[in-house]
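Peer 1: Model the structure of this input:
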Amino acid sequence: MSKNLSAILPRNLLGNASASGAGPLYVQLRNALEAAIRAGHLADGEALPPEREIAESANISRVTVRKAVDELVKAGLLVRRQGSGTFVANPGERVQQSLSMLTSFTEDMARRGFETRSIWLERGLFFPSPEEMIKLGVASHVKVARLGRLRMANQVPMAIERASLSSEILPDPDAVKTSLYEELGRTGFRPVRAVQRISACNLKKEDAELLGVREGDAGLAIERLSYLASGHVAEYTCSLYRGDAYDFVAELTIPVTEQRQQ
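Peer 2: Coordinates of the predicted model:
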């Protein structure tokens, strides 16, 4: 149940927002909501009242409410969760992932104490695309296992992950229940190293809807090739991460010769 709006919005925004004359309506509402969040009237992780309810109580349009909420989402004070609503962001809700270790999403979130789950978007054996043939080094008649998932942490959509593997490495995609790397470790095909390429992108409509953000919002596109100890490619993965909820962190070392020069 949403909190009583009279507890989080000033009087001039309840029933007669247009009379306050303190700038555009969405700015007034944005400032009021931000003040309520910073004052603790809306606690970390608490649900924001539905946009319809706010619009009716403040006698403004839902478009105005949406614009105000959008700005607070951009500022990181609110987060949208698909199918659940809009919530006050938790300070620790952004995730940091090290670029120096090859771990699965499940393992990475478990170390942080996050509850994880996946929504399957695709899972099965298919004849390879030209790109999969090149990346995985497989012939056109060798089927590949495709695993497409929406990855969630604490009920927040974090990433869309699409992995391709040779059927010789993963003959039964349905065997993957939670962690792909856990299954590969069980069968002796867990990768030991990987090469990743990370680039900034603007999320397309379909991907944005899955991640619970707006079309055109910033995202991180990651292409990864993982290798077995033998040097053969084990996995080709393309992922999209929410730009507002994920940070990648790399530890850099300075060669000894450069240290001496400095």
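
Peer 1: make it CA atoms for all contacts and neighbour counts henceforth
Peer 2: Will do.

Peer 1: just the helices in the stretch 51-200 of the chain please.
Peer 2: 51-58, 62-74, 105-111, 130-136, 180-187 (DSSP state H, counting those that start in this stretch).

Peer 1: residue contacts, residue 258?
Peer 2: Residues in contact with residue 258 (C-alpha atoms under 8 Å, 6 or more residues apart in numbering): none are found.

Peer 1: Distance from the helix or strand harbouring it to the middle of the chain?
Peer 2: Per DSSP states H and E: residue 258 is located in helix 256-261. Centroid separation between helix 256-261 and its chain, computed with C-alpha atoms, centre = their mean, to the nearest Å, is 39 Å.

Peer 1: Tell me which residues of it come out buried.
Peer 2: Residues of helix 256-261 classed as buried: none (neighbour count, 16 or more other C-alpha atoms under 10 Å).

Peer 1: can you tell which of the helices of the stretch 51-200 of the chain is closest to residue 207?
Peer 2: Nearest to residue 207 among the helices of the stretch 51-200 of the chain is helix 62-74; the distance by C-alpha to C-alpha comes to 17.3 Å.

Peer 1: Mind giving me the packing neighbours of that closest one?
Peer 2: In terms of contacts (3 or more C-alpha pairs under 8 Å, 6 or more residues apart in numbering; DSSP states H and E), helix 62-74 is packed against helix 25-38, helix 51-58, strand 78-81.

Peer 1: The structure of the following sequence is requested for comparison with the preceding one:
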Amino acid sequence: MRLQLNSSSHTPLYLQLEAALRERLASGEWRSGQALPPERELAQQLGVSRITLRRALERLEDEGLLIRRQGSGTYVSQRVEQTLTALTGFSQDMAARGLRASSRWLQRGIFRATPEEALAFGLSPTAEVSRLERLRLTEDEPMALELAALPVRYLPDPQAVGDSLYAYLDLHGLRPVRALQRLRAVAALPRVAELLAIRPGDPVLYIERLSYLPDGSVLEFTRSHYRGDRYDFVAELKGGK
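Peer 2: Take a look at the predicted model:
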């Protein structure tokens, strides 16, 4: 496992090591979520000093490729890929990948609609909506901050929703049949950063989703912030004729 680093190169050893470790991560030699050997052991295996190793690991951690857990060690980041061709919920996405999803409720109740929500649902400015705000986790790691709003007629009791909103909608015959999503990269504001365990200003994916029932009514208006270092959205594009 020892690496052939060039000490006479103009490129510092820690950068050479960073590039070599990046290749190993890309090759799948270390699996998603796998713990790396302790620093002392890994440095010996690679034939480098602990200082050189630590600088390389810190750079890979800054890119979101590795995670350091105090008192536990260094782990390969768990990245999640979601296709943009299927209308699914977070819990369903994680279950399909064999990952354990969980939620932490931040707010759940009936509130006066914001101007954005009233416009999305075609409601009067004084109307109320059911609002659900959750921190979504994968294997206990914060992955996304999700704020969903629904007309009260579709969700009269927000407390009735369990881990999966879509499971509740299925149970009540309200499964959406199509959705429109808008994605853009934004800098994490302090509250978002704190909840997602990242630094303020770090890039996150901001996603707005409008989901529709078969009759064309808007069922759900969801705004989410996904960690850019943990989540990839994948779309298949086909050539035109």
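
Peer 1: Throw the helices and strands packed on helix 62-74 of the first structure into TSV and include distance to residue 155 of the first structure and mean neighbour count, thanks.
Peer 2: Below are those laid out as TSV (distance: least, C-alpha to C-alpha, whole Å; neighbours: other C-alpha atoms under 10 Å):
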stretch	distance to residue 155 of the first structure	mean neighbour count
helix 25-38	21	19
helix 51-58	21	17
strand 78-81	8	23
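
Peer 1: could the ones you listed be laid out in a markdown table, adding distance to residue 240 of the first structure?
Peer 2: Below are those laid out as a markdown table (distance: least, C-alpha to C-alpha, whole Å):
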| stretch | distance to residue 240 of the first structure |
| --- | --- |
| helix 25-38 | 29 |
| helix 51-58 | 28 |
| strand 78-81 | 16 |
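
Peer 1: which bit of the first structure covers stretch 162-178 of the second structure?
Peer 2: Mapped onto the first structure using TM-score structural alignment, stretch 162-178 of the second structure covers residues 177-193.

Peer 1: Could you tell me how many residues sit around the closest residue to residue 68 of the second structure other than its chain neighbours?
Peer 2: Distance criterion C-alpha to C-alpha, 6 or more residues apart in numbering; nearest residue to residue 68 of the second structure, sequence neighbours excluded, is residue 74 at 4.4 Å. Neighbours of residue 74 of the second structure under the rule other C-alpha atoms under 10 Å: 20.

Peer 1: which residue lines up with residue 74 of the second structure in the first structure?
Peer 2: That one, residue 74 of the second structure, aligns with residue 87 by TM-score structural alignment.

Peer 1: which residues does that match contact?
Peer 2: Shown in contact with residue 87 of the first structure (C-alpha under 8 Å, 6+ apart): 44, 45, 46, 47, 48, 78, 79, 80, 81.

Peer 1: swap in residue 185 of the second structure?
Peer 2: Applying C-alpha under 8 Å, 6+ apart to residue 185 of the second structure gives the contacts 203, 204, 205, 206.

Peer 1: looking at it, residue 94 of the second structure is touching residue 136, isn't it?
Peer 2: No. With contact defined as C-alpha atoms under 8 Å, residue 94 of the second structure does not count as touching residue 136 (10.5 Å).

Peer 1: overlap in contacts of those two?
Peer 2: The contact sets of residue 94 of the second structure and residue 136 overlap at residue 101 (C-alpha under 8 Å, 6+ apart).

Peer 1: Looking at those two, which is more packed in?
Peer 2: residue 136 (24 against 19).

Peer 1: ok, the contacts of residue 87 of the first structure vs residue 94 of the first structure, which is closest?
Peer 2: Checking those against residue 94 of the first structure by C-alpha to C-alpha gives residue 79 as the nearest, at 10.6 Å.

Peer 1: quick one: that closest one from residue 211 of the first structure, how far?
Peer 2: 11 Å (C-alpha to C-alpha, to the nearest Å).

Peer 1: Buried residues of the match of stretch 162-178 of the second structure, list them for me.
Peer 2: Neighbour-count burial for stretch 177-193 of the first structure flags 179, 180, 181, 182, 183, 184, 189, 190, 191, 193 (criterion: 16+ other C-alpha under 10 Å).

Peer 1: which ones are touching residue 179 of the first structure?
Peer 2: Contacts of residue 179 of the first structure by C-alpha under 8 Å, 6+ apart are 104, 105, 106, 107.

Peer 1: Return the residue of the second structure aligned against the third one.
Peer 2: Pointing back at residue 106 of the first structure there. Using TM-score structural alignment, residue 106 of the first structure lines up with residue 91 in the second structure.

Peer 1: where's its match relative to residue 138 of the second structure, distance?
Peer 2: 9 Å.

Peer 1: Residue 163 of the second structure now?
Peer 2: Residue 163 of the second structure is 13 Å from residue 138 of the second structure, by C-alpha to C-alpha.

Peer 1: Give the residues shared as contacts by these two.
Peer 2: Residues touching both residue 163 of the second structure and residue 138 comprise residue 102, with contact defined as C-alpha under 8 Å, 6+ apart.

Peer 1: quick one, what contacts residue 121 of the first structure?
Peer 2: Residue 121 of the first structure touches 147, 148, 149, 150, counting by C-alpha under 8 Å, 6+ apart.
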